[in-house]
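**Student:** heads up, no residue letters with this:
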């Protein structure tokens, strides 16, 4: 389908995008639009850091978070092209030591299963968040994480298994995943300003600073070190480079006109594999499917291939309409921001000459609904503390000692609980996270973490016949059907 874009459809876009950025409370963002091989728009808005004058440009670096997954899928596609890998042969044939909790899934899971998120395993993000473990050490823990749905039954997003997919690239190629992506993909596309480590990006050029909403205002937070799960979300790039990635996706060839992979294989990566959202709140988007390293949906009658990215301090949205050879990338600060997706939809509406929709208003209603739900959860948390039975009084200092000690789960690692001043604290040693424990009933507490994300996790201690503490159980995985994670006292 040929698309002709009238110049006036981009009129005042810069002004509109900057106003939208301010309306969402985002310090800075960058936007790129490409049609076929022509860059229609490329600009940055706002500032890299609040209170400083350094502005955003198309060259400003941003962590792209889970948009990295499309590069991991392409890495595997290159191995498929060379005959070293088959999407549908069980992973164990290439990696005999690989294990999942479910023995049937262990024997049958394939690369295709991993890339479209149908393993049955929920996120278990607290296993890898801020971890000090290596990639290999992290993947050894996957076999101790329980699934919540049957293998291949339905969609369930998973970062750890994308890390395993990247590690498979390493095993088959003899190169690190990072070097493979750089040598086999980035260099060939001329993406010379994309990186895998925050330290490298900070030395290479201007990088946006991470921000989160905390206590009703945008607050700078530390960069998250997620190198261990690199294939799932560690890449750092800029609008200039991501435009080259989108151009390749809809044209199917490198800048010199040569293919990177066969057209049939590239098309297969863009095909729906599994319904991820059978319905959405908006009639213009009737459903969403997972593909191989991408998602696919119908947007107002047009086929859209996309991947969002969200990481501590940042949000991205990378998308293209293959029939129109039209792509948009929006990179922004502030994690879990709706700015990138709202801007993307409104720009597509402009370029396709569709009746305008108030996507910013719609998505702000979503945010308000989520904030209300979180506030209700917080109030329930406070009520749990205030409604302790008369015989359950807050612990005295000497009573804290019975809970102090070191606890272990083979997937989540070692946790220490210690008495500090007038409270108990729980430290997840492999993640360097500290939770404050607040008593709600006998042997029952809420573990609260508020340094970056706000986590309120119910926790209950178990005793033996003599009343000694032998372990505890905590709802560390929030998926609805997930069991409590049980730690044993060491």
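**Tutor:** Structure's in. What do you need? Remember, predicted model here, so these are calculated numbers, not experimental data.

**Student:** okay, CA-based contacts and neighbour counts for the rest of this
**Tutor:** Fine.

**Student:** residue contacts, residue 341?
**Tutor:** Contacts of residue 341 were listed using CA atoms under 8 Å, 6 or more residues apart in numbering, and they are 317, 330.

**Student:** That one: what secondary structure?
**Tutor:** At residue 341 the chain is in helix, as set by DSSP: H, G, I helix; E, B strand; the rest coil.

**Student:** now residue 30
**Tutor:** Three-state call for residue 30 (three-state DSSP): strand.

**Student:** Please tell me I have it right and it contacts residue 44.
**Tutor:** Yes: using CA atoms under 8 Å, residue 30 is in contact with residue 44, at 4.0 Å.

**Student:** what about the two, which has more around it?
**Tutor:** Set residue 30 next to residue 44 and count neighbours by other CA atoms under 10 Å: residue 30 wins out with 29 against 24.

**Student:** For the stretch 301-450 of the chain, just list every one of the helices.
**Tutor:** Remark: helices assigned in the stretch 301-450 of the chain by DSSP state H, counting those that start in this stretch are 339-351, 359-386, 397-400.

**Student:** gap between residue 401 and residue 350?
**Tutor:** Per CA to CA, to the nearest Å, residue 401 is found 64 Å from residue 350.

**Student:** Those two: which is more packed in?
**Tutor:** residue 350 (19 against 13).

**Student:** if I look at that one, how far off is residue 356?
**Tutor:** Where residue 356 is concerned, residue 350 sits at a distance of 7 Å (CA to CA).

**Student:** ranges for the strands of the stretch 151-300 of the chain?
**Tutor:** 211-214, 217-220, 236-237, 274-277, 288-290, 295-299 (DSSP state E, counting those that start in this stretch).

**Student:** Make TSV out of the ones you listed and add distance to residue 432 and mean neighbour count.
**Tutor:** Below are these laid out as TSV (distance: least, CA to CA, whole Å; neighbours: other CA atoms under 10 Å):
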stretch	distance to residue 432	mean neighbour count
strand 211-214	19	21
strand 217-220	19	15
strand 236-237	24	23
strand 274-277	33	19
strand 288-290	33	23
strand 295-299	33	22
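
**Student:** A further structure is provided below for comparison with the first:
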């Protein structure tokens, strides 16, 4: 949830409700049973041994609250971020203590640092320099970013496809869509307002170079690389991007271009086929081609070209119609990640 308009005073009263078991000024606002359940662990988020501080550990999830053990005290809290603002709301039910920190900083650590610092004072704990620790961690992270990991250089290689085959829209559920286009015999893309040249490194690996307002590409080596992948049909179907030198790649899948075929062409593909000893039925619903195999759900298809169709819900699976005889197709091939079947 986000964009809740509130104030420190309002949020303080809200915490009083939780600390008092659901009551505010003697009036029940929330059922006591619900308060106890919401502030109790419902699922495990982090159950590892203590890390940096021996007395700060566990991170479970209640009902909209994060539950933990903070230096010997039962803590219930939840932070939040939205463009331009960061917040943290916490309470210690056994200690009758509540803390609200609101900031006008985006993605800020301040709410957590201030919450911990106030808790240490109010709970009469030995003080920890939370701000100093956060500053040191930030400096270390910035130092690591500057230490560019050298990427291998493999000489005398070429892309596996003509550059035009790398063009298309690529999508990741978390990061969204970006487009790769061919311009001046080179691949380009755009991230936000930043224009990027994809400079070939080796094979299907490209190095993104920022282009300034004068059209000049950056010459510094990036920690980010673009690695194009092909499917079993030999066509480019995804880009794997290693962000900031991370060993965990982010996969962007090629978003199929929506194509349509005439009803006459589609009707020519309808019929009963055999895949080995297995019967396969191909039929139309409106102007959409479906494939059915006994014992499996029907598969809606997406047009790739006049003879090739992807199975919509199965990534990497497609069917290809072959051997036209007197205008009528009589053979069907299934193309799957584990092989090709007729």
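**Tutor:** Great, that's in hand. Every value quoted in this text rests on a predicted model; they were computed, and no experiment measured them.

**Student:** thinking again about what came up before, in JSON lines: the helices of the stretch 301-450 of the first structure, plus distance to residue 295 of the first structure.
**Tutor:** Below are the helices of the stretch 301-450 of the first structure laid out as JSON lines (distance: least, CA to CA, whole Å):
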{"stretch": "helix 339-351", "distance to residue 295 of the first structure": "14"}
{"stretch": "helix 359-386", "distance to residue 295 of the first structure": "19"}
{"stretch": "helix 397-400", "distance to residue 295 of the first structure": "49"}
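
**Student:** of the ones you listed, which approaches residue 320 of the first structure most closely?
**Tutor:** Relative to residue 320 of the first structure, the nearest member of those by CA to CA is helix 339-351, separated by 9.6 Å.

**Student:** residues in the second structure aligned with the closest one?
**Tutor:** The aligned range for helix 339-351 of the first structure in the second structure is 110-122, by TM-score structural alignment.

**Student:** buried stuff in the matching stretch?
**Tutor:** 110-117, 119-120 (16 or more other CA atoms under 10 Å).

**Student:** Show me which pair in those residues is furthest apart.
**Tutor:** Farthest pair in these, by CA to CA: 110 and 120, 15.3 Å.

**Student:** so residue 186 of the second structure touches residue 207, yeah?
**Tutor:** No: contact status for residue 186 of the second structure versus residue 207: not in contact, 12.0 Å apart, counting by CA under 8 Å.

**Student:** Can you pick out the residue with more neighbours from these two?
**Tutor:** Neighbours around residue 186 of the second structure and residue 207, counted as other CA under 10 Å, are more numerous at residue 207. The numbers are 20 against 13.

**Student:** Surely the more buried one and residue 242 touch.
**Tutor:** No: using CA under 8 Å, residue 207 of the second structure is not in contact with residue 242; the gap is 10.7 Å.

**Student:** Find the residues that touch each one of those two.
**Tutor:** With CA under 8 Å, 6+ apart, residue 207 of the second structure and residue 242 have common neighbours 224-226.

**Student:** can you put those residues in TSV and add secondary structure, distance to residue 106 of the second structure and neighbour count?
**Tutor:** As requested, those are exported to TSV (DSSP: H, G, I helix; E, B strand; the rest coil; distance: CA to CA, whole Å; neighbours: other CA atoms under 10 Å):
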residue	secondary structure	distance to residue 106 of the second structure	neighbour count
224	coil	24	19
225	strand	28	23
226	strand	29	22
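
**Student:** picking up where we left off before, which one of the strands of the stretch 151-300 of the first structure lies nearest to residue 413 of the first structure?
**Tutor:** Closest approach to residue 413 of the first structure among the strands of the stretch 151-300 of the first structure (CA to CA): strand 211-214, 27.6 Å.

**Student:** Who are the packing partners of that closest one?
**Tutor:** In terms of contacts (3 or more CA pairs under 8 Å, 6 or more residues apart in numbering; DSSP states H and E), strand 211-214 of the first structure is packed against strand 217-220.

**Student:** what range in the second structure does the strand it packs on sit on?
**Tutor:** Using TM-score structural alignment, strand 217-220 of the first structure lines up with nothing in the second structure.

**Student:** Show me what that strand is packed up against.
**Tutor:** strand 211-214.

**Student:** roughly how far is the strand it packs on from the heart of the chain?
**Tutor:** In terms of CA atoms, centre = their mean, to the nearest Å, the centre of strand 211-214 of the first structure is found 17 Å from the chain centre.

**Student:** Contacts for it next, please.
**Tutor:** Residues contacting strand 211-214 of the first structure (CA under 8 Å, 6+ apart): 218-221, 312-314, 333-335, 452.

**Student:** quick one: the residue mapped onto residue 67 of the second structure from the first structure from residue 277 of the first structure, how far?
**Tutor:** Under the alignment (TM-score structural alignment), residue 67 of the second structure maps onto residue 296 of the first structure. Computed as CA to CA, the residue 296 of the first structure to residue 277 of the first structure distance reads 10 Å.

**Student:** How about residue 230 of the first structure?
**Tutor:** In terms of CA to CA, residue 230 of the first structure sits 26 Å off from residue 277 of the first structure.

**Student:** and if you look at residue 474 of the first structure?
**Tutor:** For residue 474 of the first structure relative to residue 277 of the first structure (CA to CA), the value is 29 Å.

**Student:** and if you look at residue 291 of the first structure?
**Tutor:** Counting by CA to CA - residue 291 of the first structure and residue 277 of the first structure are separated by 13 Å.

**Student:** and if you look at residue 344 of the first structure?
**Tutor:** 19 Å.

**Student:** what do you get for residue 359 of the first structure?
**Tutor:** Counting by CA to CA, the gap from residue 359 of the first structure to residue 277 of the first structure is 19 Å.

**Student:** try residue 377 of the first structure
**Tutor:** In terms of CA to CA, residue 377 of the first structure sits 25 Å off from residue 277 of the first structure.

**Student:** And residue 465 of the first structure, by the same measure?
**Tutor:** Taken as CA to CA, the span from residue 465 of the first structure to residue 277 of the first structure is 47 Å.

**Student:** Please apply the same query to residue 467 of the first structure.
**Tutor:** Note on residue 467 of the first structure: its distance to residue 277 of the first structure, by CA to CA, is 47 Å.

**Student:** Now render the strands of the stretch 151-300 of the first structure as a markdown table, adding distance to residue 326 of the first structure.
**Tutor:** Formatted as a markdown table, the strands of the stretch 151-300 of the first structure follow (distance: least, CA to CA, whole Å):
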| stretch | distance to residue 326 of the first structure |
| --- | --- |
| strand 211-214 | 30 |
| strand 217-220 | 33 |
| strand 236-237 | 20 |
| strand 274-277 | 24 |
| strand 288-290 | 19 |
| strand 295-299 | 13 |
